[in-house]
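Participant: Any chance you can model this:
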Amino acid sequence: MAGNLSNLTFTFNLKIAKLDIHPKAIYPVFLAGALIYVFSVVCNGIILGLIITQRSLHKPMFYIMFSLPLTDLIGITVGLPRVLVDILTETNDVYYPTCVLQAFLLHMYACSIPFLLAAMSVDRYIAICKPLRYNSIMTPCKICGIIVLAWGLDFALILVLFSLQSRMVKCKSFITNVYCDNASLLLLSCGGDLTVNNVYGLFITAFIQISTLFLVAPLFIIVLSYMGIVFALSKITTWEARLKALKTCVSHLLLVVSFFLPVICIYIASLITSLTPNARVISGSLSLSLPPMLNPIIYVLNTAEIRVLIQKLLKNRIVSIRKNISKRR
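Facilitator: Modelled structure (predicted):
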């Protein structure tokens, strides 16, 4: 019983690592982080609102796209505000259940994005290579099934991972990262047998990467098919038609880059032994802040339907403001 009480004492009141920030830089860093968070929330919220309210966006591609800004909102909201509050208040206390919840949701976020990007690649593949059958293949029911499968598989994998982690007896009270993740929670254990956890962690990593590569494989087929389309268009169509074909996959490719580039940076950072702790934390934070910040810009710049709707809304807003000003005069 005493061991159990000791276990509870150590695990429920934790200390979490802090960024080493000069006192004069605390407010600028907090302000920069807050601006990134507000920008990401507002922009992703606008994209979600447009997809929900505009009937012209009620199409298979946008059903899948809806899941991406929603996932980005979850990821950045779970990760960034907590870090910003700790920076501003200069505290590093965290409650164990809260830490577990944050870690679970962050892993859900990180693992769901590749699956959703893979689903988008399948959609683009069918749209380009089987345009006449697109509506019959990508029905709303099938799209919902793909999204549910992506989220369900993600949830099941992460649930097992955290179930294995929770069985370990905890006797330490320091989280080695500025936010909670499974690796940091495992380090709270008393040195029991971590073989099962480590093997399953490697299995999940391999499974997600293999599954993602398998599902993203249609992306390569899209590129090859697109090259064939461009070759055909170069013979029988105008430059406008060629450019329209070229733009088909740009949005999806940029989304893939915005997600995997920070992941590559994290991997490179892990190989550089001379890297400072702050630099490692910053590289790790890129995967939480960069995609939610860049993705809405990608949607607007490279998705004609969303761009036109936003331009229309802004135009109507400007006209409304001008009318109000003229009435006051």
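
Participant: CA only for contacts and neighbour counts going forward, please
Facilitator: Noted.

Participant: From the contact counts, what lies against the helix or strand hosting A279?
Facilitator: Taking DSSP states H and E as the definition, A279 sits inside helix 277-302. Using 3 or more CA pairs under 8 Å, 6 or more residues apart in numbering; DSSP states H and E as the contact test, the elements touching helix 277-302 are helix 26-53, helix 60-89, helix 250-271, helix 304-328.

Participant: Mind listing what's buried along the third one?
Facilitator: With burial defined by 16 or more other CA atoms under 10 Å, the residues of helix 250-271 counted as buried are S251, H252, L254, L255, V256, S258, F259, F260, P262, V263, I266, A269.

Participant: One more, please, to line up against the first structure:
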Amino acid sequence: MASNWSIYTTLLTMEPLDILPSHVFPAFIFGTLAYCAILVFNMTVLLTIALNRKLHKPMYLLLFNLPLNDMVGATAFFPQLVSSILSQSRSITYSACFAEAFLTHLYGAGSLLILTAMAYDRYVAICCPLKYNTLMSPNNLLKIIIIMWTLDFTLIGLLLALNYRKEICFTNIVDMYCNNPSLLRLICGDIQLNSYYGLFITIFFQGLSLLIVVFTYIKILITVVSKRQFDAKSKAIQTCGTHLIVFLCLEFNAFFALIAHRLPNVSPYIRRALGVSVMVFPPFLNPLIYGLKTKEIRHNILEFFQKKIF
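Facilitator: Modelled structure (predicted):
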């Protein structure tokens, strides 16, 4: 048991990686390269949007937040993982674990909020084109981004703040990385309020995003079907298809990971695999999907590299 200020320096033990000694170095190299690839892919999308005035439109300025958020998620997960692989130690201080859990949940909620805001932008662009410049004016866009990040920091900050205790009774993190459910298991005494609030923000973020995305895509589908112009249909399907692929990948990953944490009979190996997939696949795939599927971004990336090479 740890008490008072010593709680922040208490060493916690995370789930073992079970890597054979002969596989330690290859696993370290693979993890490091994966993290570097995520940073490079996301930075490429960020710089492409930032350096091209043609992309300074609401759709791309909202998209700008996604690689930023993905890099937060990857940074919460990979440095601790590759360090553990190399040192063969799964120890982490309580304060570092707390910070990792905060960044992890900030990334998960941020992904949902950003994709929800992007769905609203596509809805206005396709269903209310004459009102687009008014509804998505620079001032309104700034308000959307501020509200999005304020909600994320406030609700996730409160979630982790409720975990504050002067003492903990356990030191074993039952997961591959630190998160709210694993921190709750360390706490002595009643955690009912924490559980209720955790369930509330899960329903809030998942419910809000699903409700808005389903509503906007039904309206978009009706509008696209009613349009006779083939070019308008093709452009709408292209821009919405990319967003929908990213959103569905995140939702399926997050849904099964949440279910695995809530059901006690789920195999710990399945729970770990699903938890890790949420932290690895979206940050890796999102920039690739947007880079390859969005014509304007793909064109500007290719143009940039052609200038540098030739």
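
Participant: TM-score, when you put one on top of the other?
Facilitator: Once superposed, chain against chain, the TM-score is 0.91 (TM-score structural alignment, normalised by the length of the second structure); 308 aligned residues with a CA RMSD of 2.3 Å.

Participant: thinking again about what came up before, what would the helices and strands packed on helix 277-302 of the first structure look like in TSV with distance to I236 of the first structure?
Facilitator: Formatted as TSV, those follow (distance: least, CA to CA, whole Å):
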stretch	distance to I236 of the first structure
helix 26-53	35
helix 60-89	28
helix 250-271	23
helix 304-328	24
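
Participant: Please identify the most buried of these.
Facilitator: helix 60-89 (a mean of 19; mean count of other CA atoms under 10 Å).

Participant: Span of stretch 184-195 of the second structure from start to end?
Facilitator: End-to-end distance of stretch 184-195 of the second structure (CA to CA, to the nearest Å): 8 Å.

Participant: didn't L250 of the second structure look like it was pressed against V278?
Facilitator: Yes. Look at L250 of the second structure against V278 with CA atoms under 8 Å: they come within range, at 7.2 Å.

Participant: Common neighbours of the two, please.
Facilitator: Common neighbours of L250 of the second structure and V278 are not found (criterion: CA atoms under 8 Å, 6 or more residues apart in numbering).

Participant: rewinding a little: please tell me how far the helix holding A279 of the first structure is from the chain's geometric centre.
Facilitator: Centre-to-centre, helix 277-302 of the first structure and its host chain are 9 Å apart (CA atoms, centre = their mean, to the nearest Å).

Participant: Give me the longest helix you can find in the first structure.
Facilitator: If you go by DSSP state H, the first structure has its longest helix at helix 195-236.

Participant: now the angle between helix 250-271 and it, please.
Facilitator: Interaxial angle, helix 195-236 of the first structure versus helix 250-271 (axes from the mean of the first three to the mean of the last three CA atoms, to 10 degrees): 140 degrees.

Participant: Go through the buried residues of helix 250-271 of the first structure and name the one nearest S320 of the first structure.
Facilitator: Distance to S320 of the first structure, by CA to CA, is smallest for S251 among the buried residues of helix 250-271 of the first structure, at 31.8 Å.

Participant: What does that closest one correspond to in the second structure?
Facilitator: Counting by TM-score structural alignment, S251 of the first structure lines up with T242 in the second structure.

Participant: Go ahead and confirm its match touches K293.
Facilitator: Yes. Between T242 of the second structure and K293 there is a contact under CA under 8 Å: 6.2 Å.

Participant: neighbours around the residue nearest to N278 of the first structure when sequence neighbours are not counted, how many?
Facilitator: Distances taken as CA to CA, 6 or more residues apart in numbering place L19 nearest to N278 of the first structure, at 6.2 Å, with adjacent residues excluded. Residues lying near L19 of the first structure (other CA atoms under 10 Å) number 18.

Participant: ok, now which ones touch L19 of the first structure?
Facilitator: I87, V178, N278, V281.
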